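Enquirer: this one's sequence-less:
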């Protein structure tokens, strides 16, 4: 049985829109930084930052980003290192790399003007999918463009009792049908924001505030007392645990050697500590790159979680006996007391911050 076979009919579209927008007018968010001076560029940056990240976390990052890159031209002209530096701590760094690539595409292919005439053209840019493109168009231009981000999936799944994981094609198709049904041709920016606000502030993943919801009497999940059943989670797989050694090679001035990671892959383009599979490999690297260095302490391992695996990191220190070793291309002596503007992987930043307290 497909989701559309078992689901009740959608609510009357006009009824849904009226109730939702009335709720939004009284309780919705309208003072967020990216809601002021709305342009396709500002809305785009905010939408990318908000992927997988809470609004409260994004606000400060967005404001710093706008202060440094007020328009798409300045972002396109920047070095990736600076973009990644401003993204440090926000996570999911592929977003920052795609943001930079897309900015250059907009400048080179569209003369600095975002192709907001249709979803297809906008979603062809790096890092922009169908829902993000719809949100940018609706928020920045007021044109009609349905969205289906995580918050909206949760609202629609619960309201209509749509079972199954939204990543399944049949479930996703059903949710897009509902999003299309309800999206109006008027007040499109407010409607889009209202849908996101509903999921973020009322129809939350845990402990939804059902009694404050304008659809409390219409919601299939609430009537059944099964709010947290929807949407169903992705089928779980065992999360593998990987291991790595991170070397903190420290010179007499307290500087730490960093290496830039390859543009693709784990922490792509960010600066990090030299990594090794085992201690023998690490010692061989030291003999080759920093002969005469003194091997230091082996610090407490810790685990950093990614989407598909967990990484156990064991930091080890070594000290140069005198001076600093020469640096090759893609290496940098980093002074924790006078840090350079480099994009750092979160666990590397934590280790460098901890090193500062020891100096």
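Expert: Arrived safely. Being a predicted model, the structure only gives us computed values, none of them experimental.
Enquirer: rest of the way, CA atoms for contacts and neighbours
Expert: Noted.
Enquirer: Was I right to think residue 155 contacts residue 201?
Expert: No: look at residue 155 against residue 201 with C-alpha atoms under 8 Å: they stay out of range, at 11.0 Å.
Enquirer: mind listing the strands in the protein by residue range?
Expert: Per DSSP state E, the chain carries strands over the ranges 241-250, 256-260, 271-272, 275-276, 294-298, 302-305, 310-319, 331-334.
Enquirer: how near is residue 127 to residue 82?
Expert: Using C-alpha to C-alpha, to the nearest Å, residue 127 is found at 19 Å from residue 82.
Enquirer: I misspoke; the intended subject was residue 328.
Expert: Residue 328 is 20 Å from residue 82, by C-alpha to C-alpha.
Enquirer: ok, these two, which is more surrounded?
Expert: residue 82 (16 against 9; other C-alpha atoms under 10 Å).
Enquirer: That one: what's it in contact with?
Expert: The contact partners of residue 82, taken as C-alpha atoms under 8 Å, 6 or more residues apart in numbering, are 341-343.
Enquirer: Quick check: buried residues in stretch 216-223?
Expert: Going by neighbour count (16 or more other C-alpha atoms under 10 Å), the buried part of stretch 216-223 is 219-222.
Enquirer: number of nearby residues for the closest residue to residue 276 other than its chain neighbours?
Expert: Using C-alpha to C-alpha, 6 or more residues apart in numbering and skipping the chain neighbours, the partner closest in space to residue 276 is residue 245 (5.1 Å). Neighbour count for residue 245, taken as other C-alpha under 10 Å: 21.
Enquirer: Can you verify my assumption that residue 245 contacts residue 315?
Expert: Yes: in this structure, residue 245 is within contact of residue 315 by C-alpha under 8 Å, at 5.8 Å.
Enquirer: Which stretches in the stretch 201-350 of the chain count as helices?
Expert: Taking DSSP state H, counting those that start in this stretch as the criterion, the stretch 201-350 of the chain carries its helices at 220-223, 279-289, 346-356.
Enquirer: of all those helices, which lies closest to residue 68?
Expert: helix 346-356 (21.2 Å; C-alpha to C-alpha).
Enquirer: Of the strands of the chain, flag the one that's most buried.
Expert: Most buried of those by mean neighbour count (mean count of other C-alpha atoms under 10 Å) is strand 271-272; its value is a mean of 26.
Enquirer: circling back to that earlier point, with distance to residue 304 as added columns, please give the helices of the stretch 201-350 of the chain in a markdown table.
Expert: Formatted as a markdown table, those follow (distance: least, C-alpha to C-alpha, whole Å):
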| stretch | distance to residue 304 |
| --- | --- |
| helix 220-223 | 35 |
| helix 279-289 | 20 |
| helix 346-356 | 7 |
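Enquirer: ok, structure two:
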């Protein structure tokens, strides 16, 4: 075992985090935890992990689940394509692998939503195979230890770090090494203000020796964030119902439910929305009263900045010309709804019930 791996594993034995998915070598459980923790903090993801495993304790149960139920359980985690990919991957396991998770790295890569990192994590932890699992923490540790100036997200950087990490994985304990470097990056070699003087790798870390720790990892410029302006119509009907529609197409929140939406490419004043072609089409045969318009609500997604406005509308008479359908308020939270809309409706419904 190389010196780097020895130091990390020794540190991990004394300092590693106690996490529920580390108490098993079951590939299904490890897979669930890895998918949930993509783009999610452990503090938030742990509760979702417990709920998911309780609802779908094995891959067979998940494979037979309804997509809406999976999305509802996932609600609030964001990046909903992960949930849809999990359902698709579970079906793959049942149909292509006779209900058993693939036992090879290449086999794991065949599953929907499983990339090199996830395949490496499952292969090393569940099956003790010598494959690297290179997440953001591992990239930070390796880039600092070797003072690598190649951007981590570049094509050259991805190849370089993948090869380097693979070389560092000890055949004796690949799973423990991968978990060790993740925890070391999360707890010791942190993004900001790492405690380098107390680090057991300090005398070997080139970034520390050169006094350039904060220069690593090197990153390429971030993609430009796209602004989207969404005007949601909270249409009340007889005070106990509202209109709800299912999102379709290849866009954010696919197959989830939302309030009827008028989207614009620039910010509009409320009076401009009320005069818009979309508004006139929706309420052409209806008499309505606009009770309130919310302040702007900012909701950040990956490479998207949502500027949301909610229009509380009372339908007085006539019909709404929209594919959305009226749903009872008491049933609204049985639907998988984006967190942005759920937060607004929760507040509005509580205020209504308290009046």
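Expert: Yep, that arrived. In this text, all values refer to a predicted model and were calculated from it rather than measured experimentally.
Enquirer: After superposition, what is the TM-score?
Expert: For this chain pair, the superposition-based TM-score is 0.90 by TM-score structural alignment, normalised by the length of structure 2; 342 aligned residues with a C-alpha RMSD of 2.2 Å.
Enquirer: before we move on, back to that, residue 207 of structure 1: which of the helices of the stretch 201-350 of structure 1 is closest?
Expert: helix 220-223 (11.8 Å).
Enquirer: which residues in structure 2 does the closest one align to?
Expert: Aligned using TM-score structural alignment, helix 220-223 of structure 1 spans residues 206-209 in structure 2.
Enquirer: Please apply the same query to stretch 188-207 of structure 1.
Expert: By TM-score structural alignment, stretch 188-207 of structure 1 lines up with residues 174-193 in structure 2.
Enquirer: Please tell me how far the alignment partner in structure 1 of residue 289 of structure 2 sits from residue 251 of structure 1.
Expert: Taking TM-score structural alignment, residue 289 of structure 2 has residue 294 as its aligned residue in structure 1. Note on residue 294 of structure 1: its distance to residue 251 of structure 1, by C-alpha to C-alpha, is 10 Å.
Enquirer: joint contacts of the two?
Expert: Common neighbours of residue 294 of structure 1 and residue 251, using C-alpha under 8 Å, 6+ apart, are 319-321.
Enquirer: Name the residues of the match of stretch 188-207 of structure 1 that come out as buried.
Expert: 174-191.
Enquirer: can you tell me how far the residue lying farthest from the centre of structure 2 sits from residue 310 of structure 2?
Expert: Centroid-distance maximum for structure 2: residue 317 at 41.7 Å, with C-alpha atoms, centre = their mean. Separation of residue 317 of structure 2 from residue 310 of structure 2 (C-alpha to C-alpha): 21 Å.
Enquirer: How about the contacts made by the aligned partner of residue 41 of structure 1 in structure 2?
Expert: Using TM-score structural alignment as the criterion, residue 41 of structure 1 maps onto residue 28 of structure 2. Residues near residue 28 of structure 2 by C-alpha under 8 Å, 6+ apart: 58-59, 101.
Enquirer: Please repeat the previous calculation with a cut-off of 10 Å.
Expert: Residues near residue 28 of structure 2 by C-alpha atoms under 10 Å, 6 or more residues apart in numbering: 34, 53, 57-59, 90, 100-101, 122, 126.
Enquirer: Pull out the buried residues from the residues you listed.
Expert: 34, 53, 58-59, 90, 100-101, 122, 126.
Enquirer: so, if you compare those, which one comes nearest to residue 199 of structure 2?
Expert: Closest to residue 199 of structure 2, out of all of those and judged by C-alpha to C-alpha, is residue 34, at 27.1 Å.
Enquirer: Counterpart of residue 315 of structure 2 over in structure 1?
Expert: So, by TM-score structural alignment, residue 315 of structure 2 is matched to residue 320.
Enquirer: measure that match to residue 275 of structure 1 for me?
Expert: Counting by C-alpha to C-alpha, the gap from residue 320 of structure 1 to residue 275 of structure 1 is 18 Å.
Enquirer: do residue 57 of structure 1 as well
Expert: For residue 57 of structure 1, the distance to residue 275 of structure 1 - C-alpha to C-alpha - is 29 Å.
Enquirer: about what we covered before: go through the buried residues of stretch 174-193 of structure 2 and flag which are in helices.
Expert: 174-187 (DSSP state H).
Enquirer: Present those residues as CSV; the columns should include distance to residue 146 of structure 2.
Expert: Formatted as CSV, those follow (distance: C-alpha to C-alpha, whole Å):
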residue, distance to residue 146 of structure 2
174, 20
175, 22
176, 21
177, 18
178, 18
179, 20
180, 18
181, 14
182, 17
183, 18
184, 16
185, 14
186, 18
187, 19
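Enquirer: If we only consider those, which is nearest to residue 282 of structure 2?
Expert: Checking these one by one against residue 282 of structure 2 (C-alpha to C-alpha), the nearest turns out to be residue 186, at 50.2 Å.
Enquirer: Apart from its neighbours in sequence, what residue is nearest that closest one?
Expert: residue 137 (6.0 Å).
Enquirer: next one: residue 230 of structure 1
Expert: Residue 230 of structure 1 sits nearest to residue 158 (C-alpha to C-alpha, 6+ apart), 5.4 Å away.
Enquirer: So what does the one you found match up with in structure 2?
Expert: Aligned partner of residue 158 of structure 1 by TM-score structural alignment: residue 144.
Enquirer: tell me the contacts of its match?
Expert: Contacts of residue 144 of structure 2 (C-alpha under 10 Å, 6+ apart): 138, 189, 205-208, 212-218.
Enquirer: how near is it to residue 173 of structure 2?
Expert: For residue 144 of structure 2 relative to residue 173 of structure 2 (C-alpha to C-alpha), the value is 23 Å.
Enquirer: what does residue 38 of structure 2 give?
Expert: Residue 38 of structure 2 is 23 Å from residue 173 of structure 2, by C-alpha to C-alpha.
Enquirer: Can you give me the buried ones in stretch 43-52 of structure 2?
Expert: Neighbour count says stretch 43-52 of structure 2 has 45-46, 48-49, 52 buried, by 16+ other C-alpha under 10 Å.
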